[in-house]
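Enquirer: what follows is a predicted protein model with its sequence.
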Amino acid sequence: MSTAIENSLSVDTRVNGHAGYINGNSTSNGTPNNCTWEQQFLPPPLQLDDRARAIKIDSRLAGLMLCGATLRRVGEVFSREIENGLRERPSSLQMENTYVPELPDGTEEGVFLALDLGGTNFRVLLLELQAGQLVREDVKQYHISDALRLGPGEDLFNFLADCVQDFLRTEGMENDELSLGFTFSFPMKQHSISSGELITWTKSFKCGGMEGVDVAALLQRCLHARGLRVTVQVLLNDTTGTLVAGAQLDPAVVIGVIMGTGSNGCYMERAERVQHWEAAHERVQDVCVDIEWGAFGDNGCLSFLRTEFDKEVDDNSLLATSFTFEKYIGGKYLGELLCAVLSGLARDGLFPAIPARGSLLSAHVSLFEEENVAGVCSRTAEALRDACGRAVSRHDALVAQHVARVISNRAAQLVSVCIATLLRRMSRAHVSVAVDGSVFKRHPRIRTLMERYIALLAPNHKFSLLGAEDGSGKGSALTAAIAARIAARSL
């Protein structure tokens, strides 16, 4: 169904990041302002009638509570890993050159296909741009089965091409010549703006036979096999798409962040600082770098952060010992972390029962936080009863809410460290950060915490958090339009 869209992305921007951001008698996380700088990152202690129990629980959770000194250390390690990655030295950060040298300037025109692959649902989009604005959007969603996500890669890409063909038939455009932007939300080694190899699957994908395969070329081959006149113009991930889509709305956007099933960031880096180039770049001043911070610390540089609960979540994941930083933040893992912590407390006699594995999801973390903010716990208790197979008391529900708050606080802290480090690195008068993803959008406290912690970690750098919608779809179409504009200049 076609729709005319006045604003292609929802905008929610708040400006802060200055030294006076924190004021009043208490901070947003309940920590008194007369605390030291280091202590202002800590969540408030658990309050129970049974004070001894509360103290024991907070003691067990101590490894999940990061003070400012620890976060500063994380930031220093992150800075080192950024430099190592850019210089092609050993680093846990890929620091991939995306070959996207420009952001939207309002001249983007044309009709483009966009493919969005990153989760169990795959989307095909038809997008029309006029003077940089989205005026038409048709979307169809296709489910990717377990067999396709875990089977041969060739089968998956043939399925993607079948979906494109089905979509174009529905649109009556099967014989049309079209440019396509392919959002492939997995770590890649890019060779150009339209080619790249998969480095590793993440999330719920683990297809075989993809080593050294150019995913754009494989998709192109599958499309041609069906007689489709579709050219893969751009290959990017959802983080780059979010940056590009955000920049359409606000030219100050130079950082893109995903806080959804997984987590990642990208930013516009000076071209001269980037060592890896496989294309001419004499006229390129800035280029988008995909950090792939989900893997931050996989080389052991963040071992001081890892708790027994994190190890349990990692051990039970599809890709153990891989993308460990993402497992502190991503929506795929926060529910599992909540379950692991409550299970640990139950084994110590501090919680009534061990929740069944898989019974608590990241949506429960948001629910528990929502009720915590509201000062109620009825739905929390109901969810815990279902997860534990027995009724729980009001105080047990308060314990679970506290655990949700602690792990949410840490997630916000760690993303904030990364963003604050980029703000200091870029040293611009004002930076807007485009953020997309279910955790950012649906968690009741994450945004407020991020605004607070980024301001504490980069006090002299003004910033805005801009809530961006669907960078993985609209961003890929905009990037394809940018690529077409650049190509036209070189003719």
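Expert: In hand now; what should we look at?
Enquirer: rest of the way, CA atoms for contacts and neighbours
Expert: Fine.
Enquirer: the host helix or strand of residue 57: how far from the chain's middle?
Expert: Taking DSSP states H and E as the definition, one finds residue 57 inside helix 51-60. Computed by C-alpha atoms, centre = their mean, to the nearest Å, the separation of helix 51-60 from the middle of its chain amounts to 33 Å.
Enquirer: who touches the following helix or strand past that helix?
Expert: For helix 51-60, the following helix or strand on the C-terminal side (DSSP H and E) is helix 68-86. Applying C-alpha atoms under 8 Å, 6 or more residues apart in numbering, the external contacts of helix 68-86 come out as 37-41, 90-95, 273-276, 291, 296, 301-302, 413-414, 417-418, 421, 457.
Enquirer: put this beside the first:
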Amino acid sequence: MVMASYEHLFNKLEDQFLLTKEQMAPIIKGFISEYQSGLKTPSTGIASMIPSYVTSLPTGNETGTFLSLDLGGTNLRVNAVQLLGDGQVNMVENKRLATVELKSGSGDAFFDWIADTIQELITVKAPHLFKPEQVNGQETLSLGVCWSFPIDQTTLDRGTVLRMGKGFTMPNVQGRDLSDMFHEAFKRKNLNVRVGALLNDTVGTLVAHAYSNPRSRIGFIYATGCNAAYPEKVSNIGKWDETQRSRFNPNDEMLINTEIDIFGDDTYLPRTKYDHQLDKNHSQPDFQPWEKMMSGAYLGELTRLVAMDFIQQGALFDGVVPAGWDTPWSFQTAMMSSIERDNTASRDESVKILESVYSFATRPSKDDIQAITRICRIVATRGAIMVAVAIASMIEKQKLHIVDSNEIVIGMNGSTYEYYPYMDVRVKKALRTWFGSEVSDRILLEIARDGGSIGGALIAMLAAAE
């Protein structure tokens, strides 16, 4: 196969995927419209623009030791976080596996297990980070909880547990206040700890990064899924009634969990036939259309669908579909990453990656590898553009590009952003396409880590300071 013979196919693909400034405009406008709508719509069921009740960001000068807890689908991570000032921290973690027995046992047993994990951290693993009166229980320790499950949050430190999922089937937990269940367990274990804050991991990412760079105004997670947080004026939270808003100064800013992953529809998203094909065959069609165009969960499948089209037109693998290539989700985003990273002259590493999953009639040629690499690059670059339009919409919502000439700091977290080759460069290029160099040169995309741990401790600290 001579790649030049099929250049028209690549040109057509680039026309669909590599969006111009003019094509970015309706997406950014659509996102801003969804922010406005979400701020007015009550946060019930599947909701966006969820208030966090966090009304301040750290300065970087805070000190003291606080606890954080991060519970995902499998692991419990409890951290002692010592804030040293000047954006510096010491941290010790106690990590445990949530077993099937714990997930399906009684709620009391589960929260007792968490309390035991915290007690071990304080008294055995990290007593050197605490004051003696905190270790012996004379002084209350504040805990920030990153709870990766739905809750109906009513204040910074209170919220009702909704259906958990991820294999958690504990009876008598759903419908109860999360903080109450923690405090009952702490009392049973004679542990002087109080829940100071409940938080979302994206809000935690923004707060954690603001400790190291107080100019941070957006927290963005780009991994298997996507989400983002930014500060919004309380007066703009139209979903609240006057009683709720009166608890805050109207000019206060509150961090908002956008749940941006559920944004998008065909009125402004330029979805291709490949996007529609992926969506149609997904277990949740018509849900999260924007995320399906760009997140780590979907880039590999989009690449597989594009490549299948190329194979059927004779532009790849001599027109012969490799055994297994027609299996949905068989081409992983991690494979794309490895293929794009393969700089060997022979491209043998890329061949090995493909042959580890698929059976070929004849060994893929160098032209084949160049073609599949180019497809990966085009699909991943659109992913970067979709990240950039989301960031641009939050910059414009806050008017950060026009209020002053300071740096605009974005805390970026997530495996797809951090580890996919050239992703940071591509996001930055797309931002330059939209804003021009004068504004885009002020936008700093900085790696932000430990949202659930450092962010949780910081939010607990901010709550204790109020």
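Expert: It's in. This is a predicted model, so every value here is computed, not measured.
Enquirer: please state their TM-score.
Expert: The TM-score (TM-score structural alignment, normalised by the length of the second structure) is 0.80; 431 aligned residues with a C-alpha RMSD of 3.4 Å.
Enquirer: picking that back up, which of the contacts of helix 68-86 of the first structure fall within helices?
Expert: Filtering the contacts of helix 68-86 of the first structure for membership in helices, criterion DSSP state H, returns 413, 414, 417, 418, 421, 457.
Enquirer: switch the residues you listed over to CSV; also include distance to residue 251 of the first structure and neighbour count.
Expert: Converted to CSV, those look like this (distance: C-alpha to C-alpha, whole Å; neighbours: other C-alpha atoms under 10 Å):
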residue, distance to residue 251 of the first structure, neighbour count
413, 26, 27
414, 26, 22
417, 23, 24
418, 21, 21
421, 20, 21
457, 24, 25
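Enquirer: which one in the second structure is aligned with residue 408 of the first structure?
Expert: Pairing criterion TM-score structural alignment: the partner of residue 408 of the first structure within the second structure is identified as residue 380.
Enquirer: the strand or helix carrying that match: which residues count as buried?
Expert: Per DSSP H and E, residue 380 of the second structure falls inside helix 366-398. For helix 366-398 of the second structure, the neighbour count (16 or more other C-alpha atoms under 10 Å) marks 366, 368-373, 375-395, 397-398 as buried.
Enquirer: check contacts around residue 403 of the first structure.
Expert: By C-alpha under 8 Å, 6+ apart, residue 403 of the first structure lies in contact with 61, 338, 341, 342.
Enquirer: residue 363 of the second structure versus residue 343 of the second structure, what's the distance?
Expert: For residue 343 of the second structure, the distance to residue 363 of the second structure equals 19 Å [C-alpha to C-alpha, to the nearest Å].
Enquirer: just residue 106 of the second structure next, same as before
Expert: Using C-alpha to C-alpha, one obtains 55 Å as the distance from residue 106 of the second structure to residue 363 of the second structure.
Enquirer: and the two? Which one has more around it.
Expert: residue 106 (16 against 13; other C-alpha atoms under 10 Å).
Enquirer: ok, that one touching residue 171?
Expert: Yes: when contacts are counted by C-alpha atoms under 8 Å, residue 106 of the second structure is listed as touching residue 171 (6.1 Å).
Enquirer: residues in contact with stretch 296-316 of the second structure: which ones?
Expert: When contacts are defined by C-alpha under 8 Å, 6+ apart, stretch 296-316 of the second structure is touched by residues 1, 3, 6, 9, 222-225, 274-275, 278, 292-293, 317-321, 325-326, 328-336, 368, 371-372, 375-376, 379-380, 383, 416.
Enquirer: rerun that using 7 Å as the cut-off
Expert: Applying C-alpha atoms under 7 Å, 6 or more residues apart in numbering, the external contacts of stretch 296-316 of the second structure come out as 6, 223-225, 274, 292, 317, 319-321, 328-329, 331-333, 336, 368, 375-376, 379-380, 416.
Enquirer: buried stuff in stretch 344-361 of the first structure?
Expert: Residues 344, 345, 350, 351, 352, 353, 354, 355, 360, 361 are the ones in stretch 344-361 of the first structure that count as buried (16+ other C-alpha under 10 Å).
Enquirer: in helices only, show me these.
Expert: Reading helices off these with DSSP H, I get 344, 345.
Enquirer: the helices in the stretch 201-350 of the first structure, which residues?
Expert: 215-225, 238-249, 308-315, 331-347 (DSSP state H, counting those that start in this stretch).
Enquirer: how big is the offset of the first one relative to the second structure?
Expert: What it means is helix 215-225 of the first structure. On superposition with the second structure, the average gap between helix 215-225 of the first structure and its aligned counterparts reaches 4.7 Å (mean C-alpha distance after the TM-score superposition for the first structure).
Enquirer: what of the third one?
Expert: Compared with the second structure after fitting, helix 308-315 of the first structure deviates on average by 4.4 Å (mean C-alpha distance after the TM-score superposition for the first structure).
Enquirer: now do the buried residues in that helix.
Expert: Buried positions in helix 308-315 of the first structure, judged by neighbour count with 16+ other C-alpha under 10 Å: 309, 310, 311, 313, 314.
Enquirer: ok, those vs residue 381 of the first structure, which is closest?
Expert: Proximity to residue 381 of the first structure was ranked across the buried residues of helix 308-315 of the first structure by C-alpha to C-alpha; first place goes to residue 309, at 22.3 Å.
Enquirer: point to the residue nearest the middle of the first structure.
Expert: Centroid check for the first structure by C-alpha atoms, centre = their mean gives residue 258 as the closest residue, at 2.3 Å.
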